[in-house]
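> Let's see this in three dimensions:
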Amino acid sequence: MPKPTFTCPDLNPFCLLDQLGLVVTGQQIRRDGSILECRLTQDDPWCRDCGGEGTPRGTVVRKLAHLPLGWRPTTLWVRVRRYRCADCARAWRQDTSQAAAPRSKLSRHAVLWALKSVVIDRMSIARVAAALASSWHTVNDAVLATGRDLLIEDPHRFDGVAVIGVDEHCWRHTGRGSHYVTVVIDLTPVRAGTGPARLLDKVPGRSKAVFTTWIDAQNEDFRNGIEVVAMDGFTGFKTATAEELPDAVAVMDPFHVVALPGDALDQTRQRVQPETTGHRGRTGDPL
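Prediction:
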């Protein structure tokens, strides 16, 4: 073939192991998953203290959950070589930070796959954990930490925001009191017709002070670029917008525009029906 489109089969690039600094040395296929035995491609024989060359002292196995192949849970058994310095007697192991974060049970590709599955594919943590054959808490902690690094701490995620929406959300109803957060979303793509809204931030609490503090924490370019703030009928959000974003227009979002007269209509009906029928509203009663 003058222009071949195929290469020799190689499990390392197929499983994205070459990007982790690993090479496959064996495989084991089971009904409940697959195991790939790997070794590190880079040796690490030099002592961190004296710089002397260490002597190999055996290997240890570090088990990492990898991204599933064909929805089959895949585990990497990475054989990490141990060294001991003959001069200062220091012992160390090969560096595996390229393959996984320190003390992590998931490979770096597995963490990114889990984050994309939750954010883009709307999969639950339980489903992702089952696909990785890992515990719920392991996957949840990894997704939160990676999402915070890649998404929340991204300095460019506020660029181009001109329309924002703010509302409170109760994330837990208990007998000991409800817990609220103030949710801020970017409505610029909705107004421009280029895509759906996206979440900007969630702040504990619901008050004028909470929203004011969040606005003050943003840079001047962001505050100057806000043109419209959509909200419900809560006066705290409106007052904070008027004080902190004087050039922005405060509007009520369509949901609350419809909800307010709907609630008023229900209250009117509930008051009129007992007067006209002598009892609470039932099916078939005139409105």
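
> Please make it C-alpha for all contacts and neighbour counts, starting now.
Fine.

> List of residues touching the strand or helix carrying T182?
Secondary structure assignment for T182, by DSSP states H and E: strand 179-186. Outside strand 179-186, the residues within contact range by Cα atoms under 8 Å, 6 or more residues apart in numbering are 161-173, 197-206, 210-211.

> make it 10 Å
Strand 179-186 is touched from outside by 158, 160-173, 196-207, 210-211, 214, 229-231, 237, with contacts defined as Cα atoms under 10 Å, 6 or more residues apart in numbering.

> Counting neighbours, what do you get for I226?
19 (other Cα atoms under 10 Å).

> Same question for the one 4 residues further on.
When neighbours are defined as other Cα under 10 Å, A230 has 22 of them.

> so after the helix or strand harbouring it, what's the next helix or strand?
Assessed by DSSP H and E, A230 sits inside strand 228-231. Next helix or strand after strand 228-231 toward the C-terminus (DSSP H and E): helix 235-244.

> so where do the strands sit in the chain?
For the chain, the strands defined by DSSP state E occupy 22-30, 33-40, 54-69, 72-85, 91-93, 163-172, 179-186, 198-204, 228-231, 249-252.

> for the ones you listed, which one sits closest to D221?
Nearest of the strands of the chain to D221, taken as Cα to Cα: strand 163-172 at 13.8 Å.

> Please list only the buried members of the contacts of strand 179-186.
161-168, 200, 202, 205-207, 210-211, 229-231, 237 (16 or more other Cα atoms under 10 Å).

> Distance of the nearest residue to A248 once chain neighbours are set aside relative to A131?
Nearest residue to A248 in three dimensions, chain neighbours excluded: E227, at 4.5 Å (Cα to Cα, 6 or more residues apart in numbering). From E227 across to A131, the span is 44 Å (Cα to Cα, to the nearest Å).

> How about T239?
Using Cα to Cα, one gets 48 Å for the distance from T239 to A131.

> And those two? Which one has more around it.
A direct count of neighbours by other Cα under 10 Å for T239 and A131 places A131 higher, at 21 against 16.

> Surely that one is in contact with S34?
No: using Cα atoms under 10 Å as the test, A131 is too far from S34 to be in contact (11.8 Å).

> Give the residues shared as contacts by these two.
Residues touching both A131 and S34 (Cα under 10 Å, 6+ apart) are H66, P68, L69, R72, P73, T74.

> so the fifth one touches A133, yeah?
Right, P73. Yes: P73 is within contact range of A133, at 5.8 Å (criterion: Cα under 10 Å).

> tally of neighbours for C38?
Neighbours of C38 (other Cα under 10 Å): 22.

> List the contacts of it.
Contact analysis of C38 by Cα under 10 Å, 6+ apart lists 12, 17, 21-27, 61-62, 76-80.

> To check against the first, give me the structure of this:
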Amino acid sequence: MVNDTTLLLGLDGLVAERVELDVTGVPVVNLSTGCEQARCCPQCGQRALKVKQWTTTRPRDLPVGGRMVQLRWRKRRWYCPTPACPRKSFTEQVAQVPARARLTSRLRQAAGAAVADAGRTIVQAARDHGVSWPVVAAAFTAHASAVLPAEPEPVAVLGIDEVRRGKPHWTWDEQAASWTVTADRWHVGFCDLSGGQGLLAQVEGRTTAAVTAWLTARSQAWREQVQAVAIDMCTVFKSAIRQVLPHAVLVVDHFHVVQVRREVLCFREGCKDPPPGCRSSSVKLAAA
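Predicted coordinates:
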């Protein structure tokens, strides 16, 4: 039977039996299963008749009425009635609290929306919702995947640049008898510079193969729409563009052109006090 507390809590399929306070004054909501569909085996769909055991879970949820609450769900583990079903037994689950979930679905969705819509960082959203940052990162990915198109719209001016993310990870390859990279510290980002799509994709690795793989995954019609590609003075990007987008105009960011020109002048003039970021000292050392 649905009571006022159940309606206030708003977790479909769960019934609030009673609310009590723990020793610290935090409300503890005791829940039971109110959805008959939870008795159906998720593998074969048959309705279970025999209870195997009872179990209690404590999923974390959003604040209710501005106060943090604790959920205590006492639910049943059922025997599957189908002899041939490989599941054998299963625990009750509802949409807001899937099987083996430690968080309610709405808490995950709120954490992802805080990053996507409210402009918070992943770390800040994790602190605000009391979860770890990997949980928020996964929630943000799920939130973005639901609203972003499967394929980017055509782009007239494409921007390509790299970003450094952490440290590389290596593993020993027994067959090749050498170390191979399992996690590259460099990622390559693709941006729409002429439209409003912003960041189109980010792929791991700063290699010609990584760039060409993403570009060739787009349709031929999409690639033909690209009129110009803006890059820094990286031969990896230049090689990839010449292979996949030979018709596109290759544009180098003027910042890098000015930077290299400044370094050449410093080297030629024998600058004794190069400005910050100038690599003329390393150029002199290499020439020596």
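
> more crowded one of P73 and A133 of the first structure?
A count of neighbours by other Cα under 10 Å puts P73 above the other of P73 of the first structure and A133, at 22 against 19.

> In contact with the more buried one, which residues are there?
30-35, 65-67, 129-134.

> what about 7 Å?
Shown in contact with P73 of the first structure (Cα atoms under 7 Å, 6 or more residues apart in numbering): G33, S34, A131, L132, A133.

> ok now stretch 218-230 of the second structure, how far from the chain's centre?
Chain-centre distance of stretch 218-230 of the second structure: 26 Å, with Cα atoms, centre = their mean, to the nearest Å.

> Which residue range of the first structure does that stretch align onto?
Alignment of stretch 218-230 of the second structure against the first structure: residues 218-230, by TM-score structural alignment.

> now for the matching stretch, what's the gap between its first and last residues?
Termini of stretch 218-230 of the first structure sit 18 Å apart (Cα to Cα).

> Mind telling me what G159 of the second structure corresponds to in the first structure?
In the first structure, G159 of the second structure lands on G165 (TM-score structural alignment).

> looking at it, that match is touching E227, isn't it?
No: proximity of G165 of the first structure to E227 does not meet the contact threshold set by Cα atoms under 7 Å, at 11.3 Å.

> Looking at the strands of the first structure, spot the one closest to D263 of the first structure.
strand 249-252 (15.7 Å).

> sorry, back to before: what's the closest of the strands of the first structure to L144 of the first structure?
So among the strands of the first structure, strand 198-204 is nearest, using Cα to Cα, at 13.9 Å.

> That closest one vs strand 179-186, what angle?
Taking axes from the mean of the first three to the mean of the last three Cα atoms, to 10 degrees, strand 198-204 of the first structure and strand 179-186 form an angle of 150 degrees between their directions.

> Among the contacts of P73 of the first structure, which one sits closest to G262 of the first structure?
Distances from G262 of the first structure to the contacts of P73 of the first structure, taken by Cα to Cα, are shortest for A131, at 44.6 Å.

> Give me the distance between that closest one and V111 of the first structure.
From A131 of the first structure across to V111 of the first structure, the span is 12 Å (Cα to Cα).

> do A197 of the first structure as well
25 Å.

> repeat for R127 of the first structure
For R127 of the first structure, the distance to V111 of the first structure - Cα to Cα - is 14 Å.

> So between the two, which is more surrounded?
Taking other Cα under 10 Å, R127 of the first structure and V111 do not tie; V111 has more neighbours (27 against 14).

> what about the closest residue to E263 of the second structure other than its chain neighbours, how many residues close to it?
Once flanking residues are discounted, E263 of the second structure sits nearest to S280: 5.2 Å by Cα to Cα, 6+ apart. For S280 of the second structure, the neighbour count with other Cα under 10 Å is 22.

> who's in contact with the residue of the first structure sitting at the aligned position of L103 of the second structure?
Aligned counterpart of L103 of the second structure in the first structure: L106 (TM-score structural alignment). L106 of the first structure makes contacts with L64, A65, H66, A100, as judged by Cα under 7 Å, 6+ apart.

> So the residue nearest to E263 of the second structure sits against C266, correct?
Yes: between S280 of the second structure and C266 there is a contact at 6.1 Å, judged by Cα under 7 Å.

> Mutual contacts of those two, please.
With Cα under 7 Å, 6+ apart, S280 of the second structure and C266 have no common neighbours.

> and N12 of the first structure, what is it in contact with?
D18, V23, V24.

> List just the nearest of those residues to M252 of the first structure.
Checking these against M252 of the first structure by Cα to Cα gives D18 as the nearest, at 52.8 Å.

> May I see the strands of the first structure organised as CSV, with distance to T138 of the first structure added?
Shown next, in CSV, are those (distance: least, Cα to Cα, whole Å):
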stretch, distance to T138 of the first structure
strand 22-30, 23
strand 33-40, 18
strand 54-69, 10
strand 72-85, 15
strand 91-93, 24
strand 163-172, 23
strand 179-186, 25
strand 198-204, 23
strand 228-231, 37
strand 249-252, 41
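
> So for D141 of the first structure, which of those sits nearest?
Among the strands of the first structure, the nearest to D141 of the first structure by Cα to Cα is strand 54-69 (14.3 Å).

> Packing partners of that closest one?
The contact analysis (3 or more Cα pairs under 7 Å, 6 or more residues apart in numbering; DSSP states H and E) places strand 54-69 of the first structure against strand 72-85, helix 108-119, helix 125-132.

> Need the winner for burial among these.
Using mean count of other Cα atoms under 10 Å, the stretch among these with the largest mean neighbour count is strand 72-85, at a mean of 21.

> Quick check: the gap between the residue nearest to L9 of the second structure when sequence neighbours are not counted and V131 of the second structure.
Distances taken as Cα to Cα, 6+ apart place V64 nearest to L9 of the second structure, at 7.1 Å, with adjacent residues excluded. Shown here: V64 of the second structure relative to V131 of the second structure, a distance of 17 Å by Cα to Cα.
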